[in-house]
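A.B. asks: My questions concern the predicted model and sequence given below.
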Amino acid sequence: MKKNLTAILLAVCTASAHGQTTIAVYGLVDVGLTHESGGMAGGVTKLTSGVDAGSRLGIKGQEALGGGLAALFLLENGFQADTGALGQGGLLFGRQAWVGLQGRYGTVTAGRQYTPQYLSVVLADPFASGGAGDTKNLMAPTGNAASRMDNTLKYVSPTVAGWHAELAYGAGEGSDGSAAGRQAGAALDYGAGPLRIRIGHHNRDNDTASAKGMGRAANTVVAAVYDFGFAKAYCAYGINKGTNSSLLRNNANPYGLAVVPVPSRDSRDLLLGTSVPIGAHTLMASYIHKDDRSVPDRDASQFALGYRYALSKRSLLYASAAHIANRHGAGYTVGSAIEGGSGNRAIDLGIQHAF
């Protein structure tokens, strides 16, 4: 695996040297110290990777084909900087892997890509889907609405008067047929001046033929950001419907032994947040509420605070803390950009460098 990655990087450097295309190698390394508490394991302290943002190594390129048409690709590997292990379950390019064409009528790409709905949630998160305040602790994607889609064709329209649209389709391609695990998503995005609004939707059929009769999971979110100059305000409202549209967590199974995932068919998410830049310093805060409309009404609320200090344009120090108040047996945990947590409270301290 290491030899394969080395060969790819050497090939990239060779292509760039001959000027065949525009190619860039980039990455990010994030390592932090995390203390989690309030779970069945008690207090847990660990040095881990991908706390504020997932550690990654990427290669991207573009070639002009003439007539305003260009070929482009992106390969992005996720890894654990604390151990050197591959991320995303051991996939070589688990974060993203796609190739496509871009022209005057938009961009079409094929491969492993982010869902339009997930990109909508990230837009409204002052923590940018990382740190202890990560939206993934409570909001979709959990359960059926994953952040990435495999086997995906995606179209992004040109921007007209501040508006652009996205469409994505991913075939299931499993042993139970292409309908099992099939995914589709869409987004409508508007940005002009200090305002950005995005509506994202994700739909996924259940993963097996035996579960197809149970219907499908659908997640819709409306996200907005307004930049006042001295601060940014964030807001999002999500609607989750269908089996596994949001994976609730119960503190204990009937035998009281372990945390058990409980599928929900109907829930709502609300996020309110802010970020305040002060020179090299940035303060963040957010509130997220999960309104479970299934029986037995396992609601939860998360309160989070964060701080980033820019050492330079590429390096920063960060700290974040969050607490989740679970109700009626819910067992949501505070995680980070890459890992789920072990308890309903966490505090993080770390360093990040981008290149």
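C.D. replies: Cool, the structure landed. Please read all numbers here as calculations on a predicted model, not as lab measurements.

A.B. asks: From now on I want contacts and neighbour counts done on CA atoms only, so please keep to that.
C.D. replies: Noted.

A.B. asks: residue nearest the centroid of this protein?
C.D. replies: Geometric centre of the chain, nearest residue: S147, 5.0 Å, by Cα atoms, centre = their mean.

A.B. asks: Could you pull up the contacting residues of it?
C.D. replies: By Cα atoms under 8 Å, 6 or more residues apart in numbering, the contact list for S147 reads Y114, T115, Y118, P141.

A.B. asks: For my notes, confirm the third one occurs in a helix.
C.D. replies: This points to Y118. Yes: counting by DSSP: H, G, I helix; E, B strand; the rest coil, Y118 is located in a helix.

A.B. asks: Against T48, how distant is F79?
C.D. replies: Distance from F79 to T48, counting by Cα to Cα, to the nearest Å: 11 Å.

A.B. asks: These two: which is more packed in?
C.D. replies: Neighbour totals were compared for F79 and T48, and F79 leads with 29 against 18 (other Cα atoms under 10 Å).

A.B. asks: I'd say that one and G89 touch.
C.D. replies: No: in this structure, F79 is not within contact of G89 by Cα atoms under 8 Å, at 9.9 Å.

A.B. asks: So which of the contacts of S147 belong to strands?
C.D. replies: Y114 (DSSP state E).

A.B. asks: So which of the contacts of S147 wins on neighbours?
C.D. replies: Of the contacts of S147, T115 is surrounded by the most neighbours, 30 neighbours in total, counting by other Cα under 10 Å.

A.B. asks: Included below, for side-by-side comparison, is a second structure:
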Amino acid sequence: MRRNTKLATTLGASALLLASAGTSAVEMEMGKAKLSFYGELDVWAGSVENPGSADSTLKLDSGGMNTSFAGMSGTMPLMDGLTGVAALEMFLRPDVGDNGRFNGDTFFARSAYVGLQGKYGKVTAGRNTAPYYLPNVFFNSFGGSFAFSPTILHTYSGGLFGPVAGDSGWSNSIAYYSPSVNGLRGSVVYAFGEQPGESGDNKMGFHLLYNTGGFGMTLSGYQVDAGAATAPNANGGGLGPLGSFSGLGVLEDQMAMMFGASYDFGAAKIFGQYQYMETELTGGDADIDTFTAGVRVPTPSGAVKVAYGMSDFGDDMDDERNTTTVGYDHYFGGNFDLYAAVMHDEIKSLESSMTYGVGARFRW
């Protein structure tokens, strides 16, 4: 524990001190190796209310728009156009001065890998970003916000009503990232279940991303077997804070597919997604269709954001969730911004709720 605390302090302090020089991605060289230090701190204050809650909670919290983190990565030229790569990235909670997204979180939960990169792409091994996560972040107007984004809440956070059975990062995984060819790139990730005699308990997933001009498109999917599913937690995946599939038994496996598209008109950028998720449990099934739409309208000093998400829960689960968020981001250059957002979240079987807040982000 003491070693982990010292390492966290060293990484965070090094990045912040080096960032004081005024660059947004601090680099240094050690022989032939090049190291980069980077991160983001996001703190917000407001009122949080979950659907069905008896009352709201006033709080100062971390990660209103993005989950706070600090990281370092390294590259080293090898031979024949190959480069060695590595990264260590940990989540932070600046509101309480602690590491992780919640107590007991994996120390380097954001990523921890080593690999090779060349003209045919990149291969990394360790803890890699889940292939389903980034497409969801890229194709909604509120990005990776676990506090305000309908897309993220309906997919990753919200208990029974945001039920991805896996984190935003996959441990014990091997990932391949293709080079970009005419605007098209993709990845494939496989995570070992590491259970004796249960070689089939694993995670597999992929994503494709295409960008040309103002148009963007993505296709992503994954399969998670029960033995490899992430245990429920408060923020980073699993079955989340509003409950679990306890009424339908224990998770056996889950698959999902997502299609997303965006177009930047200049005066506004629009986003849309469709997601189908199928979850098999020992006591029944839960099939979920999710539709999200959003728009980001730039202003001279920031952007107005609007997003809507609807999930229809079928099969052995009969429910519906509707979430609408409106927000504004005010930029002070590329490293600092202030934001405000208000969200209405309604689940048919529960009472609706309102969450609102204001926050600030600093990147280096």
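C.D. replies: Cool, got the structure. Fair warning: this is a prediction, and the values are worked out from it, not measured in the lab.

A.B. asks: TM-score for these two?
C.D. replies: With the length set by TM-score structural alignment, normalised by the length of structure 1, the two chains reach a TM-score of 0.83; 323 aligned residues with a Cα RMSD of 2.8 Å.

A.B. asks: ok, back up a step: now structure 2: which of the contacts of S147 of structure 1 match?
C.D. replies: Contacts conserved in structure 2 for these, counting by both residues aligned by TM-score structural alignment, their matches' Cα atoms under 8 Å: Y114, T115, Y118.

A.B. asks: Residue in structure 2 paired with the second one?
C.D. replies: Taking TM-score structural alignment for the superposition, T115 of structure 1 sits opposite A130 in structure 2.

A.B. asks: For that match, which residues are in contact?
C.D. replies: By Cα under 8 Å, 6+ apart, A130 of structure 2 lies in contact with D167, S168, G169, W170, V189, G205.

A.B. asks: The same query, at a cut-off of 7 Å, please.
C.D. replies: Contacts for A130 of structure 2 (Cα atoms under 7 Å, 6 or more residues apart in numbering) come out as S168, G169, W170.

A.B. asks: ok, these vs T5 of structure 2, which is closest?
C.D. replies: Nearest to T5 of structure 2, judged by Cα to Cα, of those is G169 at 21.6 Å.

A.B. asks: How about the closest one, nearest residue that isn't a chain neighbour?
C.D. replies: Counting by Cα to Cα, 6 or more residues apart in numbering, G169 of structure 2 lies nearest to T129, which is 4.2 Å off, once chain neighbours are set aside.

A.B. asks: Next: A186 of structure 1.
C.D. replies: Leaving aside its sequence neighbours, A186 of structure 1 sits nearest to L167 (Cα to Cα, 6+ apart; 4.5 Å).

A.B. asks: All the strands of the stretch 51-200 of structure 1, residue numbers only.
C.D. replies: Counting by DSSP state E, counting those that start in this stretch, the stretch 51-200 of structure 1 has strands at residues 56-66, 69-78, 96-103, 106-114, 148-156, 163-170, 183-192, 195-205.

A.B. asks: In JSON lines: those, plus distance to N344 of structure 1.
C.D. replies: Below are the strands of the stretch 51-200 of structure 1 laid out as JSON lines (distance: least, Cα to Cα, whole Å):
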{"stretch": "strand 56-66", "distance to N344 of structure 1": "27"}
{"stretch": "strand 69-78", "distance to N344 of structure 1": "26"}
{"stretch": "strand 96-103", "distance to N344 of structure 1": "30"}
{"stretch": "strand 106-114", "distance to N344 of structure 1": "27"}
{"stretch": "strand 148-156", "distance to N344 of structure 1": "26"}
{"stretch": "strand 163-170", "distance to N344 of structure 1": "34"}
{"stretch": "strand 183-192", "distance to N344 of structure 1": "31"}
{"stretch": "strand 195-205", "distance to N344 of structure 1": "27"}
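
A.B. asks: D287 of structure 2: what's it in contact with?
C.D. replies: M277, E278, T279, F313, G314, D315.

A.B. asks: Revised request: answer the last question for S199 of structure 2.
C.D. replies: Shown in contact with S199 of structure 2 (Cα under 7 Å, 6+ apart): G193.

A.B. asks: do that again at 8 Å, thanks
C.D. replies: By Cα under 8 Å, 6+ apart, the neighbours of S199 of structure 2 are F192, G193.

A.B. asks: Kindly report the same for I59 of structure 1.
C.D. replies: Contacts of I59 of structure 1 (Cα under 8 Å, 6+ apart): V12, I23, A24, V25, Y26, L74, L75, E76.

A.B. asks: Just the buried subset of these, please.
C.D. replies: Buried subset of these (neighbour count, 16 or more other Cα atoms under 10 Å): V12, I23, L74, L75, E76.
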